[in-house]
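> Show me the folded form of this:
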Amino acid sequence: MTFDAKKHSRSVPLMCPTCGGTEFEHAEDVTASDASVRCARCGLELTKDELIRANQENLSMHAKEVAEGAAKDLTQELRDTLRRAFSGSKNIRIK
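All right, here's what the predicted structure looks like:
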């Protein structure tokens, strides 16, 4: 088994803090942190940074889930690697 980073990537939809909508209208250049976005559902207009701050709890929850899953997979991969490396050794046991 080799660690698959793609397994742990995910897309987290940002939600409007007013109505919970996930579709936003924006200008062509939304790369700037002060770029303005407008909720397609209720019309609330805010900056990209404000939208991210409003969704911080949801983003943090997803980041924690990804970190826990990655740590679990990496631990298992390390354990498997050590077992293979020391297989046949009578003096070393990997649990």
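> CA only for contacts and neighbour counts going forward, please
Will do.
> mind checking the SS state of residue 31?
coil (DSSP: H, G, I helix; E, B strand; the rest coil).
> Tell me how many other residues surround it.
For residue 31, the count of nearby residues is 9 (other Cα atoms under 10 Å).
> Could you do residue 4 as well?
Neighbour count of residue 4, defined by other Cα under 10 Å: 11.
> With residue 48 instead?
19.
> who's in contact with the closest residue to residue 82 other than its chain neighbours?
Using Cα to Cα, 6 or more residues apart in numbering and skipping the chain neighbours, the partner closest in space to residue 82 is residue 94 (7.1 Å). Contacts for residue 94 were tallied using Cα atoms under 8 Å, 6 or more residues apart in numbering; they are 79, 82-83.
> Would you show me how to pick out the buried ones of these in ChimeraX?
To isolate the buried members of the contacts of residue 94 in ChimeraX, using 16 or more other Cα atoms under 10 Å:
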select :83
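> how about this one, so we can line them up?
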Amino acid sequence: MDDLSVQVALTCPTCGCTEFAYETPASGQDFTDDWAFTCAHCGRTFTRAELIEANAESIDMTVSDMGDDIVDELAKDLKKALKKQGWKIK
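Okay, here's the model as predicted:
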């Protein structure tokens, strides 16, 4: 199956800006839920968890939209596998 990953741009719930200042995690470290992000436009600071919660609707819509793509890719993979086994698939 092809890579079906996507990125959802998080927006500031105050002003709608998509640019944030933050400290980059050290090598081998991941962002934590309490990691601070500051909006580049209005200067408001949020935790990672707060930004994700504020953008939950956009994230959910993206995941929902991906559902069809995932099903389509799985169907293609299944057809290929069945054809390899000698099945006649239309």
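> Let me know the TM-score between chain one and chain two.
The TM-score (TM-score structural alignment, normalised by the length of structure 2) is 0.79; 86 aligned residues with a Cα RMSD of 2.0 Å.
> Could you grab the helix/strand/coil label for the residue sitting nearest the centre point of structure 1?
For structure 1, the residue nearest the mean C-alpha position is residue 63 (4.4 Å; Cα atoms, centre = their mean). Of the three states, residue 63 of structure 1 takes helix under three-state DSSP.
> What separation is there between it and residue 48 of structure 1?
Residue 63 of structure 1 sits 19 Å away from residue 48 of structure 1, going by Cα to Cα, to the nearest Å.
> what does residue 67 of structure 1 give?
Counting by Cα to Cα - residue 67 of structure 1 and residue 48 of structure 1 are separated by 25 Å.
> do residue 65 of structure 1 as well
24 Å.
> One more: residue 17 of structure 1?
Residue 17 of structure 1 is 12 Å from residue 48 of structure 1, where distance means Cα to Cα.
> Check residue 56 of structure 1 too.
12 Å.
> again, but for residue 38 of structure 1
For residue 38 of structure 1, the distance to residue 48 of structure 1 (Cα to Cα) stands at 10 Å.
> anything in contact with each of these two?
Counting by Cα under 8 Å, 6+ apart, nothing touches both residue 38 of structure 1 and residue 48.
> can you count the residues close to the closest residue in space to residue 47 of structure 1 that isn't next to it in sequence?
Leaving aside its sequence neighbours, residue 47 of structure 1 sits nearest to residue 36 (Cα to Cα, 6+ apart; 4.4 Å). Other residues lying near residue 36 of structure 1 total 19 when counted by other Cα under 10 Å.
> Contact partners for the aligned partner of residue 36 of structure 1 in structure 2?
Residue 36 of structure 1 maps onto residue 36 of structure 2 when the alignment is built from TM-score structural alignment. By Cα under 8 Å, 6+ apart, the residues touching residue 36 of structure 2 are 22-23, 45-48.
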